[in-house]
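1. fold the following for me, if possible:
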Amino acid sequence: MPAYDIQMCDILEQRNIRRKEQLRRFLNHQCLLIRRNNYPLQGVFRERLSFEMMSAELCVRKLRFSKEAIGRLCDKLRDNLQTCPTTHTALSVSMKGTTALTFFASGTFQIGTGDLSSISQCAARSCIHQVTDAILRRGDQFIRFDLSAPQQREERALAFYRIAGFPKVIAAIDGTHVALKAPSSNAVRFIKRKGYHSLNAVIACDAKIRILSMNTGHCGSSPDSFVLQHCNLYDCLNQLPPGSAWILGDKGYPLKTWLMTPYRRTNNEARERYNQAHVGTRQVVERTIGVLKSRFRCLDKSEGAL
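-> Just a heads-up that it's a prediction; the model follows:
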């Protein structure tokens, strides 16, 4: 066979080999596309769980509230949480409330919070932010320190007097720290004396463990007295006539005409009785903070930082 024919045969054979290789790669690529795009014709969504589907016992154990209380909360926040009714995949108000309360009550990761309601982590994060913002908008309707009603002030003083015989007490005040992750700027200012980042929150309550005032706008390194002097409650109490009413605070607060603190040294029996009545009455605010953090574990350091 001539050399020219042999060379042509080699060229044709190599061309066939390349075509077969290209065809093989093309078929493999098509198989991969079929596997990746093997979706059902109609979207499949997991069944979402809200408090309405839970038993009364499970609601209290998981969400820290009864079904009736959660229902009333959702009704009050409906105007802020209601989405467009034409979106068939949108989360309902009860679903958003359930997701947010699950996070507030457990303080766990948002992935675990979303798994309970069968929604994604991104959707759980959005629910938590929306419900939190809606509650903050209505916070003044439920948390307020009103001194304009003398009868209400007398009822509070009587309730405190029944605890340990301390007269004219209208509130007890104390500070608590809420742990949080290190901020991106000025992180040193948020380190408290125990070595972790936090916000210093000052809380005032009545004898029935109802929160009357709260200030959370200061970093963890700020002392309680500094936080009190820069909140609205301080200006409100300065308007009281001297000796007309008192609130009780610990040794970290300054002595005022409306703020009573315990004696640092008890040299006689009268001061000892005063301190005993003071401590016994002021324990209400410590119990209030304990109940608040035990119900909403996201505020407690044991469940991690926010």
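2. from here on, contacts and neighbour counts on C-alpha atoms
-> Noted.
3. so who does residue 208 touch?
-> 159, 284 (Cα atoms under 8 Å, 6 or more residues apart in numbering).
4. to compare with the earlier structure, here is another sequence to fold:
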Amino acid sequence: MFCLHFLVTSLPFNELKLGRRKYSERMYAERAKPLAQYTTEELYARFCFGRDNIKYIADLVRPKLQHKTKRSHVLSVEEQCLIVLRFYASGTFYQVVGDNMGVDKSTVTNVVKAVLVELASLVNEFVSFPKDDQMAHSINVQLVANADLIITNCVVKWPGSVHYAHILRESALYRKLRSNRPNGIILGDSAYPLLSWLMTRFPVANTPEQAGFNSAHCKTRCAIEHLNGVLKRRFACLNYLRVEPKVACNIILACIVLHNIATRRNVPLDDIYDGPEPDEMQPGQPPMFAPNEGQTGRVIRDAIVRHYFRLMT
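-> Okay, here's the model as predicted:
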């Protein structure tokens, strides 16, 4: 397909003086119409969402992205969403996305920025920590998710060099749960501190009961590893983002919103998950948590072992 170009020529001075005007003729490439030309299966393969789900997403961002003009070549909200979903699903260059969709690279750039800001603004609507009556075992790494792979909390602003424990300590989730312990627990890997509401594995299992706890902890934490695989499978752009950090944060937030939409609406995805990755302790964990927090966590973890992992005699 041809890219869309707006051709503008300069107007010579002598023609201005004579009052004559010459206008360049705009040439438009034929724009792709995926919703009309593809089956539902073909839409899933190219955009990770089916026809009804794409329309649902378009309705979410329509109030801010609906153009008031009646010009025939203005992109509809659905077309803008398709451009963004194609970029998220493929992770390729803007130029390639434009070639596929029948628009130019600058249009893709502007659309991606506009739509991702609107999607990212919906994060509080689609990502919320469960209430006590909704609580189940959750996993906290860089994300908190439940067993259904719904993301319930996220922090997307720190660079990769910042320690996981520091990110947790500075998060709103930590402040909330420190003062209002949930009716349940969160499971974290060995990079996190042991707290009253955040359970980590025993570094060394000295009893069969502790080994049973570690085994159950690992099996339950498989959900977060599965979630990471699903996110990167559904949105290939997350494997490598060629954008500045601020834009990358918004893209990640937008993908989190889209993931929760897809999960709640049962959008299909091929399962390519092979198993959990081993815990990797980040070196030099800063002692930023109060000593009594860790002591309370050990008491609670020991109580869980006594009540739920005692060997049958």
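5. what TM-score do the two superposed chains give?
-> The TM-score (TM-score structural alignment, normalised by the length of structure 1) is 0.68; 221 aligned residues with a Cα RMSD of 1.9 Å.
6. leaving out sequence neighbours, find the closest residue to the counterpart of residue 93 of structure 2 in structure 1.
-> Using TM-score structural alignment, the equivalent of residue 93 of structure 2 in structure 1 is residue 109. Nearest non-adjacent residue to residue 109 of structure 1, counting by Cα to Cα, 6 or more residues apart in numbering: residue 103, 7.8 Å away.
7. distance of that neighbour from residue 70 of structure 1?
-> The spacing between residue 103 of structure 1 and residue 70 of structure 1, counted by Cα to Cα, to the nearest Å, is 14 Å.
8. neighbour count for those two, which is higher?
-> residue 103 (23 against 20; other Cα atoms under 10 Å).
9. I figured that one hits residue 298, correct?
-> Yes - look at residue 103 of structure 1 against residue 298 with Cα atoms under 8 Å: they come within range, at 7.0 Å.
10. any idea what residue 201 of structure 2 aligns with in structure 1?
-> Checking TM-score structural alignment: residue 201 of structure 2 goes with residue 262.
11. next: residue 82 of structure 2.
-> Checking with TM-score structural alignment, residue 82 of structure 2 has residue 98 as its match.
12. next one: residue 32 of structure 2
-> Per TM-score structural alignment, residue 32 of structure 2 is aligned with residue 49.
13. which non-adjacent residue is nearest that match?
-> residue 117 (4.7 Å).
14. okay, now that neighbour: neighbour count?
-> 20.
15. how about the strands in the stretch 101-250 of structure 2?
-> 138-140, 143-145, 151-154, 186-187, 198-199 (DSSP state E, counting those that start in this stretch).
16. count of neighbours near the counterpart of residue 85 of structure 1 in structure 2?
-> For residue 85 of structure 1, the aligned position in structure 2 is residue 69, judged by TM-score structural alignment. When neighbours are defined as other Cα under 10 Å, residue 69 of structure 2 has 8 of them.
17. check which helix or strand residue 69 of structure 2 maps to.
-> Using DSSP states H and E, residue 69 of structure 2 is not contained in any helix or strand.
18. check residue 114 of structure 1 too.
-> Counting by DSSP H and E, residue 114 of structure 1 is part of helix 110-117.
19. show me the contact partners of that helix.
-> Taking Cα under 8 Å, 6+ apart as the rule, helix 110-117 of structure 1 contacts 48-50, 95, 98-99, 102-103, 120-121, 123-125.
20. hang on, the earlier thing: that's a helix at the match of residue 82 of structure 2, yeah?
-> Yes - per DSSP: H, G, I helix; E, B strand; the rest coil, residue 98 of structure 1 lies within a helix segment.
21. sorry, back to before: what subset of the contacts of helix 110-117 of structure 1 is buried?
-> Listed as buried from the contacts of helix 110-117 of structure 1 are 49-50, 95, 98-99, 102-103, 121, 123-125; burial here means 16 or more other Cα atoms under 10 Å.
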